[in-house]
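> Based on what follows, work out the 3D shape:
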Amino acid sequence: MAAVVLAHCRRGLSQALGSGLVGVLSPKFVNGVRQKSGIQYISRPDLPKLAYRKVKGKSPGVMFLPGYGSNMSGEKAEALEDFCRSLGHSCLRFDYTGHGASEGIFSEGTIGTWKKDVLFMLDEVAEGPQILVGSSMGGWLMLLAAIARPEKTKALVGISTAADYFVTAFKSLPLQERKEFEDKGTWTIPTKSNEEGFFTVSLDFLREAENHCILHSPIPIACPVRLVHGLKDEDVPWHVSMQVAERVLSADVDVILRRHGQHRMAEKDDIKLIVYTIDDLIDKLTTIT
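The predicted structure follows:
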C-alpha cells in the first residue's frame, strides 16, 4: 500500500524541511559550563526534575512525546521544533522521568509515572491548546493525556503508536515462554530501536501498565486524530494503529501507512510526512477557530 502524502504546504514549511529537517542548536556557556541552548528544568514537589525545551509562539502549540527509553533530542523532535519556529507556533519537548536529561531512575519508571509527567507538562509548562505528537510509547501516553485533558488537547498525531503494547505483546507469548519470564521476574523484548537489541522490563512494570490499557473499550477522544505507521515496523505492528482508529470516538480519524516505514519513522521522507500531517492539522484548526 502506498503512503498517503499530504500535499498542502504552508508558507515557511519548505524552509523548515531543508537540510534534513534537523536544526542545529548552538551551544553556549553558563557559569563556565558548556550547555546546549534552550534546555530548562522544572521542579516538582517530591518528584524528579524534568528537562525540557520550549519555543514560545502561536496556538495551537505542538508538544512532542518520545518513546520508551528515548528522549527529546531525536531527529523527529528537533525537526518539529524547527518547523514550529518557521511558522511562529509554540513547541514543547521534554524528557520523562529517568530519560535523557531529566532526573530519576529509568528502571523505576512506569506507564503511570510517565503519564503523570505528561500531564504535569501540559498543566504547568504548555501554554494554550496543544497538538500532541506521540512516538511509540509516547503515542500511548498521548492518548491517555487526551482522555485526561480534553480541554488542552486540540489534535493528536501518533507515530508507530504503541497503545497497550507491552501488555498485549506479553499476553500473546506462548504459555510456557510467558511462565519462564514470570518465574524470572523480567521480560526481555528484542528490538531494533536501540544498540543493545533488546529492552528488559519487569513483571511489576507490566502489571502496572495493565491499569492504563485503553484498547478494550471505546476511547473517549473527540479531537482530530492522525496515526502514521510503517508496514515494516518490527517492534509494534501497524494493526495497533488500526485498533486505535477503530476505538477512538472522534469522527475525524485518519491512518497513514508507510509501505517501507520502520518503527522509528526517522528517515527524511518519514519526517516530511509527519511534518506535513501536523501542518495540515494546524491549518485545519486555525481555519475552524
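
> C-alpha from now on. contacts and neighbour counts both.
OK.

> Next, count neighbours for the closest residue to Phe166 other than its chain neighbours.
Once its chain neighbours are removed from consideration, Phe166 has its nearest residue in Leu206; the separation is 6.8 Å (Cα to Cα, 6 or more residues apart in numbering). Residue crowding around Leu206 was assessed by other Cα atoms under 10 Å; the count is 18.

> quick one: Leu206 from Ile131, how far?
Plainly put, Leu206 is 28 Å away from Ile131 if you go by Cα to Cα, to the nearest Å.

> coming back round to it: using the three-state scheme, assign the residue nearest to Phe166.
Following DSSP: H, G, I helix; E, B strand; the rest coil, the label given to Leu206 is helix.

> Do I have it right that Tyr165 meets Trp238?
No - between Tyr165 and Trp238 there is no contact under Cα atoms under 8 Å: 11.4 Å.

> which residues of the chain fall in strands?
Listed from the start of the chain, the chain has strands (DSSP state E) covering 28-30, 33-35, 39-44, 47-55, 58-65, 89-94, 130-135, 153-159, 186-190, 198-202, 225-230, 253-258.

> Please convert these to JSON lines, extending it with mean neighbour count.
Shown next, in JSON lines, are the strands of the chain (neighbours: other Cα atoms under 10 Å):
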{"stretch": "strand 28-30", "mean neighbour count": "11"}
{"stretch": "strand 33-35", "mean neighbour count": "10"}
{"stretch": "strand 39-44", "mean neighbour count": "13"}
{"stretch": "strand 47-55", "mean neighbour count": "19"}
{"stretch": "strand 58-65", "mean neighbour count": "25"}
{"stretch": "strand 89-94", "mean neighbour count": "25"}
{"stretch": "strand 130-135", "mean neighbour count": "27"}
{"stretch": "strand 153-159", "mean neighbour count": "26"}
{"stretch": "strand 186-190", "mean neighbour count": "15"}
{"stretch": "strand 198-202", "mean neighbour count": "15"}
{"stretch": "strand 225-230", "mean neighbour count": "26"}
{"stretch": "strand 253-258", "mean neighbour count": "20"}
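
> Next, the second sequence, to be compared with the first:
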Amino acid sequence: MGETQYLETNAGRRLAYNKFSGRRTGVVFLGGLRSDMSGSKAMHLEAWARRSGREFLRFDYSGHGESSGEFTDGCIGDWAEDAMAAIDALTEGPQVIVGSSMGGWISLLMAKHRPDCLAGLVTIAAAPDFTENGYWKVWDEAKRKTVMEEGQVALPSEYGDAMIITKRLIEDGRDHLVLTEPLRIDVPVRMLQGTADVDVTMDVALGLLDHLEGPDVRLELVKDADHRFSDDACLATITRAVEEVLAHA
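Alright, predicted model coming up:
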C-alpha cells in the first residue's frame, strides 16, 4: 500500500488519497456515507489493480477518513464536488467509476453532469436520493421536526456510533436528486445488489434499473448478500464486474 497523499481543492478542502499508477483506462472507487478509503472493497480493488497493472484511485471525501473537515458539516453536493475535484486533478481520460452506496449516487451525478469522465460504471448497493427517499419520506413528524428545528437528528447504526443526519444534508440532497428526471448513461453500467441488504433494498435497485436509459445497463442480484457486500464471493463479483466493464469500455 502506498503512502497517503493530499490534494488541496479549489473549495479549500484537503482530500486524502492513494493512487496506483498503471495502464489506462483507470478505475476510481467512490465510498459510501461515513466510510473511508481503507475499507475492504477499496483495498480489494487496489490489490486487484496492482496485480493487473491497472491505474487505480481511492480517496476520502471531506469529513471522512484522513481528509479535512467534520462529517456533520458536509453534504452530497460537497462530496460530489470532492469526487469531481479528485478525478479532474488526479486522473487522465475517462475512468471506470465504482460507486458503493452513497458513492453510487455520486457516480450517477457524475454521469449526469460530467459524462466525459466516465468510461464505465459499476455500482454496489447504489443509494440514489437516499436523503429524500430513505430518510425524509419515511420519517415520522417527530424526526422531521427535530432535524428542522435542532439542525440534526441522531439515528442508530449497526456500523458503530449513531449516524448524525443534518438539516443541511437533507436540504442539499434535494438539489442533487437523480431520480426525478430521465438519466441516460451511454457507457457500460453494471449494478450489483445483495438480496439481504436492509439498508438499500432490492426495490431501490430495481427502480434504478428501470429509471436508467442506455445501451448496456445490467443489474446482478446476489442472494443473501448484505449491504457490506464484502465477503470473498462479493469482492470477486465486484472485480468481475469491473473487468467486464473495462472489456466493453
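
> Looking at Tyr165 and Trp238 of the first structure, which has the bigger crowd around it?
The neighbour count for Tyr165 of the first structure versus Trp238, taken as other Cα under 10 Å, is higher for Trp238 (25 against 20).

> which residue lines up with the more buried one in the second structure?
Applying TM-score structural alignment, one finds that Trp238 of the first structure aligns to Met202 in the second structure.

> how close does that match sit to Gln193 of the second structure?
When distance is defined by Cα to Cα, Met202 of the second structure is 7 Å away from Gln193 of the second structure.

> swap in Ala249 of the second structure?
Ala249 of the second structure sits at a distance of 22 Å from Gln193 of the second structure (criterion: Cα to Cα).

> coming back round to it: looking at the strands of the first structure, spot the one closest to Lys268 of the first structure.
Shortest distance between Lys268 of the first structure and those, using Cα to Cα, is found for strand 253-258: 12.7 Å.

> Can you show me the helices along the second structure?
40-52, 76-90, 102-113, 130, 141-150, 167-173, 202-211, 232-248 (DSSP state H).

> could I get these as TSV with distance to Arg184 of the second structure?
Shown next, in TSV, are the helices of the second structure (distance: least, Cα to Cα, whole Å):
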stretch	distance to Arg184 of the second structure
helix 40-52	27
helix 76-90	19
helix 102-113	8
helix 130	20
helix 141-150	33
helix 167-173	20
helix 202-211	9
helix 232-248	17
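
> do you know which of those helices lies nearest Gly32 of the second structure?
When the helices of the second structure are compared by Cα to Cα, helix 102-113 sits nearest Gly32 of the second structure, at 4.5 Å.

> Next, the buried residues of the closest one.
Within helix 102-113 of the second structure, the residues that count as buried by 16 or more other Cα atoms under 10 Å are 102-111.

> Relative to the first structure, which residues correspond to that helix?
Per TM-score structural alignment, the counterpart of helix 102-113 of the second structure in the first structure is residues 137-148.

> re earlier: so which of the buried residues of helix 102-113 of the second structure is the closest to Glu92 of the second structure?
Distances from the buried residues of helix 102-113 of the second structure to Glu92 of the second structure were compared by Cα to Cα; the smallest belongs to Met110, at 15.5 Å.

> does the closest one really touch Cys117, like I thought?
Yes - distance between Met110 of the second structure and Cys117: 7.5 Å, which falls inside the contact criterion (Cα under 8 Å).

> List the contacts of stretch 75-93 of the second structure.
When contacts are defined by Cα atoms under 8 Å, 6 or more residues apart in numbering, stretch 75-93 of the second structure is touched by residues 7, 9, 15, 25-26, 28, 30, 59, 61-62, 106, 109-110, 117, 168-169, 172-173, 175-176.

> just to revisit the earlier point, map the residue nearest to Phe166 of the first structure onto the second structure.
For Leu206 of the first structure, the residue aligned by TM-score structural alignment is Ile170.

> And Thr191 of the first structure, by the same measure?
Aligned against the second structure by TM-score structural alignment, Thr191 of the first structure finds its counterpart in Ser157.

> Quick check: that match vs Asp60 of the second structure, distance?
Counting by Cα to Cα, the separation of Ser157 of the second structure from Asp60 of the second structure is 20 Å.

> Between the two, tell me which one has more neighbours.
Regarding Ser157 of the second structure and Asp60, a neighbour count based on other Cα under 10 Å identifies Asp60 as having more, with 29 against 10.

> which residue in the first structure lines up with that one?
Aligning on TM-score structural alignment places Asp60 of the second structure opposite Asp95 in the first structure.

> OK, contacts around that match?
The neighbourhood of Asp95 of the first structure, defined by Cα under 8 Å, 6+ apart, consists of 50-52, 66, 71-72, 101-102.

> Fine, thanks again, bye for now.
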